[in-house]
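Enquirer: sequence plus the predicted model coming up.
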Amino acid sequence: MNYPAFPLYPGKYALPAVPDPSEHAAYVRLREPAATLADLDGVVLTYQQHVMHYACSRYWNRQLEGWVRGELRVLEYRSRILGICGGFGLGAPVAALVLEQLGALGATRVITVGTAASLQRELRAGEIVVCDRALRDEGVSHHYLGPAPYAMPSSDLTDHLARILRARTTEVRRGTGWSTDAPYRETAAEVAHYGAADVLTADMEAAAVFAVAEHRNIDAAAVFAVADSLVDRRARQNSPVTRNALHVALEAALVALGDTARASQRPGDEALR
């Protein structure tokens, strides 16, 4: 029996789309004519609401209501102006949609901060993992990139994020993640297979974020706090170590985005800020 390829329409990743994210930016600017994120040093995407609350409790911030799906705020961190976006839900499709909207409004650097499940017995809750490539076992990335097993982040931003984290904590790993749309269909066979291939974590969004970012020329990176295990099954709990790891990851992401923006700034740009 012949089964259809995915996506169903062959080669669609190379074809222009009918809707364009610039339409979203134009819609926002009907209400906010000056709406732009081009002056931000970067944006953190987060999937846990307490990470947003943590950032807002520590740094000056204001909300940009209605600019993107979810809650978008600008905050001041060490003299840099950054964005943080959350409250939009979980999974590759919504992460891709939000990244498209951010990019259409001018964002050029993004780091996702979220949780993941461990695929390695020694990788415990509260440890931090920087994802340097993501297995494309979700659907979104295949609509943006040609056939390949992995989606890749920005190497420079990922390297810098890893350096910052390693200077702050010893509980940091770096490696491959497995992105899947079906968290309740992660099978023992897959866990054993990917674990034996040294894949560190399972998540839902990284491959899609990397694919959209590559397609739209956005620098993207991803960092996870381990929340549970798929190897010797330990269900997710409201663990203080995971919560603290997310806060450490957030702080490192803010530093990395600010440093990257500073390094890319042209002479004289600082006077414009």
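Expert: Now that the structure is in, tell me what you want to look at.
Enquirer: all contacts plus neighbour counts: C-alpha atoms, from now on.
Expert: Noted.
Enquirer: could I get the buried residue list for the helix ranked longest in the chain?
Expert: The longest helix of the chain (DSSP state H) is helix 240-264. Buried positions in helix 240-264, judged by neighbour count with 16 or more other CA atoms under 10 Å: 241-243, 245-261.
Enquirer: what lies in contact with it?
Expert: Applying CA atoms under 8 Å, 6 or more residues apart in numbering, the contact partners of helix 240-264 are 41-44, 51, 54, 77, 80, 82, 109-111, 113-115, 125-128, 157, 160-161, 164-165, 223-227.
Enquirer: for comparison:
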Amino acid sequence: TAPQPWQAIAQRFCSIGSCGTLNQSATENKIIIPTSAIRDEGTSYHYIEKGDEIAAEISSINIATQCLEKHNIPYILGKIWTTDGIYRETLNLIKKRKEQGCLAVDMECSASLAIAKFRNIPIIQFLFGADNLDATEWEQRDLTDYGFQSANKYILLALELAIAFGKEEYK
């Protein structure tokens, strides 16, 4: 069969994003590498079978951790809560997700994992903590104040991971 248009373009994905941290002490000043995601959004259900959680591919996790270790960049592996209902992030639900082991909350991780699985295309994701939901009050951190100060570092890291993704030394 003829390749689909997306097949001619994408063979691997490297995704960078910000997230709200649910465990500030564990994630502070570290890159977060998702190992799985709780599926509390609508997109992933269009691509793979129903389920509460989706796992990241271990080979992609290994590439990311090897690359971060090579460059002495602190990181943590863990579960992410993906939701597209930002105003549904209630105190009770935040508590429940923390009890389930989630380090952070974002809006894309589980959907990205599902699409990559559906298309059989590997994906490396990494996140940096912005908003802190692990406090008595929500500590909103605007990306212009918090994320952009390190934007060059994150972009260079994404490029390094993308390059490493194709190198034999990480396979």
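Expert: Alright, I've got the coordinates. The structure displayed is predicted, hence computed values, not measured ones.
Enquirer: let me see the TM-score of these two.
Expert: Overlay of the two chains. TM-score (TM-score structural alignment, normalised by the length of the second structure): 0.84; 164 aligned residues with a CA RMSD of 2.3 Å.
Enquirer: one step back: of the contacts of helix 240-264 of the first structure, buried ones?
Expert: Using 16+ other CA under 10 Å, the buried members of the contacts of helix 240-264 of the first structure are 41-44, 51, 77, 80, 82, 109-111, 113-115, 125-128, 157, 160-161, 164-165, 223-227.
Enquirer: list the ones among the residues you listed that fall in strands.
Expert: Mapping these onto strands (DSSP state E) picks out 43-44, 77, 80, 82, 109-111, 113-115, 128, 223-227.
Enquirer: and the closest residue to I58 of the second structure other than its chain neighbours, how many neighbours?
Expert: Residue nearest to I58 of the second structure in three dimensions, not counting chain neighbours: T35, with 7.8 Å by CA to CA, 6 or more residues apart in numbering. Neighbourhood size, T35 of the second structure [other CA atoms under 10 Å]: 18.
Enquirer: do R185 of the first structure as well
Expert: 9.
Enquirer: what is the equivalent residue in the second structure for it?
Expert: Residue correspondence to the second structure (TM-score structural alignment): R185 of the first structure is matched to R88.
Enquirer: for the first structure, which segments count as helices?
Expert: 21-31, 49-58, 92-104, 155-168, 188-196, 206-216, 240-264.
Enquirer: starting at the chain centroid, how far to the last one?
Expert: Same thing as helix 240-264 of the first structure. Relative to the chain's own centre, helix 240-264 of the first structure is displaced by 12 Å; criterion: CA atoms, centre = their mean, to the nearest Å.
Enquirer: what do you get for the second one?
Expert: The chain centre lies 17 Å from the centre of helix 49-58 of the first structure; the measure is CA atoms, centre = their mean.
Enquirer: same question for the third one.
Expert: Relative to its parent chain, helix 92-104 of the first structure has a centroid offset of 10 Å by CA atoms, centre = their mean.
Enquirer: what's the answer for stretch 114-125 of the first structure, then?
Expert: With CA atoms, centre = their mean, you get 17 Å for stretch 114-125 of the first structure.
Enquirer: any idea how far A104 of the second structure lies from A158 of the second structure?
Expert: 19 Å (CA to CA, to the nearest Å).
Enquirer: wait, R73 of the first structure sits on H53?
Expert: No. Applying CA atoms under 8 Å, one finds R73 of the first structure not in contact with H53, separated by 11.0 Å.
Enquirer: my guess is the residue nearest to I58 of the second structure contacts T65, does it?
Expert: No. Using CA under 8 Å, T35 of the second structure is not in contact with T65; the gap is 11.2 Å.
Enquirer: name the nearest residue to the corresponding residue of the second structure for R234 of the first structure, sequence neighbours excluded.
Expert: Using TM-score structural alignment, the equivalent of R234 of the first structure in the second structure is E139. Nearest in space to E139 of the second structure, with sequence neighbours left out and distances taken as CA to CA, 6+ apart, is N132 at 4.9 Å.
Enquirer: now swap in P74 of the second structure and tell me
Expert: K30 (5.0 Å).
Enquirer: separation between whichever residue in the first structure pairs up with that neighbour and T201 of the first structure?
Expert: In the first structure, K30 of the second structure lines up with E127, judged by TM-score structural alignment. E127 of the first structure is 11 Å from T201 of the first structure, where distance means CA to CA.
Enquirer: contact partners for the residue nearest to E139 of the second structure?
Expert: Here N132 of the second structure is in contact with 20-22, 24, 138-141 (criterion: CA under 8 Å, 6+ apart).
Enquirer: strands - which of those land there?
Expert: 20-21.
Enquirer: in PyMOL, how would I select the buried members of the contacts of N132 of the second structure?
Expert: Of the contacts of N132 of the second structure, the buried ones can be selected in PyMOL as follows, counting by 16+ other CA under 10 Å:
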select buried, resi 20+21+22+24
